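[1] pasting the structure only:
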């Protein structure tokens, strides 16, 4: 059985992710102003770059290398570089093709909120909502009977064990991770915009490498070689705090325009 407390905690990251997206728009509307077009383009850019194009590559790679979890170092290198390439190049192309009139601090912030906000919402909905549905099925006794025909018995048992054993802290910490991750996406958006403004593509290369370096350690948790979720959350918190500093500094580096 999945405890009532765990089921309630599953709603927390859903509320937090949606609240963050909406809250950042409201906060920055007062602080710097919000440009609607970059928010929309940023959100659509994330979906196309990561949920379509990058996932096509992942399907090909994982299909040909099914034992990737046995090699966390290589998996981390591949995963980090793939994320960096698809996301940072997509940001760069969107800024120079579709957002030519938004090469200012407000445009960068707006784009980052759109990109990071939709990431927070989609990733939570795709991971937590299925777990929530499965939790209700487990508690009602219909989990095995409903999924037996579509999922092998050993995988079904593993899924059930995972959902039952994931406690309240798992979902609460996940909410904290989303909080810091969204600010990191704003940082990358501002950094790539800086590359566009200063006409230095080398900054995009730096963004790709930094993105890959940040994502690399996460592979050890994803492949099961690192069990302690607290290590990941502390790591993300440090990255998040550094992100706050950069966002503040970027205000004095990027141009400001009034529309």
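    Done, it's in. Just so you know, these numbers come straight off a predicted model, no measurement behind them.
[2] going forward, measure contacts between C-alpha atoms and count neighbours the same way
    Noted.
[3] ok, which stretches of the stretch 101-250 of the chain are helices?
    105-140, 143-147, 153-165, 168-198, 202-215, 218-222, 229-250 (DSSP state H, counting those that start in this stretch).
[4] Mind listing residues that contact the second one?
    Residues external to helix 143-147 that are found in contact with it (Cα atoms under 8 Å, 6 or more residues apart in numbering): 134, 137-138, 156.
[5] for it, the distance to its chain's centre please.
    When distances are taken as Cα atoms, centre = their mean, to the nearest Å, helix 143-147 is centred 30 Å away from the chain's centroid.
[6] Equivalent analysis for the first one, please.
    Per Cα atoms, centre = their mean, the displacement of helix 105-140 from the mean C-alpha position of its chain is 8 Å.
[7] Show me what it is packed up against.
    Under the contact definition 3 or more Cα pairs under 8 Å, 6 or more residues apart in numbering; DSSP states H and E, helix 105-140 sits against helix 4-31, helix 36-46, helix 143-147, helix 153-165, helix 168-198.
[8] okay, the angle between it and helix 36-46?
    50 degrees (axes from the mean of the first three to the mean of the last three Cα atoms, to 10 degrees).
[9] what about the helices of the stretch 101-250 of the chain, which gets the closest to residue 83?
    helix 202-215 (6.8 Å; Cα to Cα).
[10] Could I get the buried residue list for that closest one?
    For helix 202-215, burial by neighbour count (16 or more other Cα atoms under 10 Å) applies to 203-213, 215.
[11] Then stretch 213-232?
    The neighbour-count check on stretch 213-232 (16+ other Cα under 10 Å) flags 213, 215-220, 223, 232 as buried.
[12] Could you save these as TSV and add columns showing distance to residue 175?
    Listed next are these as TSV, based on distance: Cα to Cα, whole Å:
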residue	distance to residue 175
213	22
215	18
216	21
217	19
218	16
219	19
220	20
223	21
232	13
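[13] then this one, side by side with the first:
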């Protein structure tokens, strides 16, 4: 097929810069926190595995039924901007990711009593997601180079017409992006996400360890739903990408303030109760 798609050099460079920065971000955070606390790294691994298991794999099951299934419920959700953003974009992530945190603290990390565990878990959870985003950025950069070299058929040649149109639209959204879009805004989004995930990890740690804080678990689901729903509103054109990134950062910072106050107020070590 004729290649009418071309990736701007700035777009490719921006994607590569984004990939490097968002992969480096959790690594740097982990090195700093490990050096500061000298605590074991196992909670980081559990945080990463929890995101993959709960946030990607298990979440995909109801997502398939509610968002892509040929049934009245799926059609009602996907046909409504608000339902699609809140349920598809936010609520499923809130339930499964925060549920994963709670279960991890209760069962897989029950021997880790230090509140520092929450920060390590947050770095693992947010870090693997950041690495996943960085990997995708590298893949799009690589596809851009292949497409510019005339190899678009190697990427979409075997797709059916409907899927091909969707793939071209997605690739096109990256092809003409100015350098700062992925490099700056993409990195800003990951910073906000890392701050947010660490804050949620503190909230749910307290909820899992002390009954008086159990209300923080459903609160974390609500806050997570609100955070992720914002992306759905961008997809619908209700707010711009630039506005979204700064709103998400401000939102994450406000929540981080309360998470910090909570972190300072709870005991240094809290066993499961």
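    Done, it's in. The structure presented is a predicted model; accordingly, all values stated were derived computationally and were not measured.
[14] After superposing, what score do the chains get?
    For this chain pair, the superposition-based TM-score is 0.89 by TM-score structural alignment, normalised by the length of the first structure; 255 aligned residues with a Cα RMSD of 2.1 Å.
[15] Mind checking the helices of the stretch 101-250 of the first structure for the one nearest to residue 96 of the first structure?
    helix 168-198 (7.2 Å).
[16] Please pull up the equivalent of residue 112 of the first structure in the second structure.
    By TM-score structural alignment, residue 112 of the first structure lines up with residue 122 in the second structure.
[17] Would you check that that match makes contact with residue 201?
    Yes: Residue 122 of the second structure lies in contact with residue 201 (Cα atoms under 8 Å); the separation is 5.3 Å.
[18] quick one: residue 215 of the first structure and residue 79 touch, right?
    Yes: under the criterion of Cα under 8 Å, residue 215 of the first structure makes contact with residue 79 at 7.4 Å.
[19] one step back: is it possible to export the helices of the stretch 101-250 of the first structure to CSV including distance to residue 59 of the first structure?
    Below are these laid out as CSV (distance: least, Cα to Cα, whole Å):
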stretch, distance to residue 59 of the first structure
helix 105-140, 17
helix 143-147, 23
helix 153-165, 19
helix 168-198, 24
helix 202-215, 19
helix 218-222, 16
helix 229-250, 25
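[20] closest one to residue 46 of the first structure among those?
    The nearest among those, by Cα to Cα, is helix 105-140 at 5.5 Å.
[21] what sits against the nearest residue to residue 126 of the second structure once chain neighbours are set aside?
    Spatial nearest neighbour of residue 126 of the second structure, chain neighbours left out: residue 194 (5.1 Å); criterion: Cα to Cα, 6 or more residues apart in numbering. With contact set as Cα under 8 Å, 6+ apart, residue 194 of the second structure has these partners: 26, 122-123, 126-127, 130.
[22] In those, find the pair that's most separated.
    Of all pairs in the contacts of residue 194 of the second structure, the most separated under Cα to Cα is 122 and 130 at 11.7 Å.
[23] thinking again about what came up before, neighbours around the match of residue 112 of the first structure, how many?
    28 (other Cα atoms under 10 Å).
[24] do residue 10 of the first structure as well
    Residues within reach of residue 10 of the first structure, counting by other Cα under 10 Å, total 24.
[25] Name the secondary structure element that contains the alignment partner in the second structure of residue 252 of the first structure.
    Correspondence of residue 252 of the first structure to the second structure, assessed by TM-score structural alignment: residue 264. Element membership for residue 264 of the second structure (DSSP states H and E) is helix 241-265.
[26] mind listing what's buried in that helix?
    Going by 16+ other Cα under 10 Å, helix 241-265 of the second structure has these buried residues: 241, 244-245, 247-249, 251-253, 255-256, 259, 263.
[27] Quick check, central residue of the first structure?
    For the first structure, the residue nearest the mean C-alpha position is residue 119 (4.9 Å; Cα atoms, centre = their mean).
[28] Who are the contact partners of the nearest residue to it once chain neighbours are set aside?
    Counting by Cα to Cα, 6+ apart, residue 119 of the first structure lies nearest to residue 46, which is 7.0 Å off, once chain neighbours are set aside. By Cα under 8 Å, 6+ apart, the contact list for residue 46 of the first structure reads 87, 115, 118-119.
[29] Is there a neighbour count for residue 92 of the second structure? I'd like the number.
    There are 23 residues near residue 92 of the second structure, going by other Cα under 10 Å.
[30] so the corresponding residue of the first structure for it is in which element?
    Superposed on the first structure with TM-score structural alignment, residue 92 of the second structure falls opposite residue 82. Secondary structure from DSSP H and E places residue 82 of the first structure in helix 72-97.
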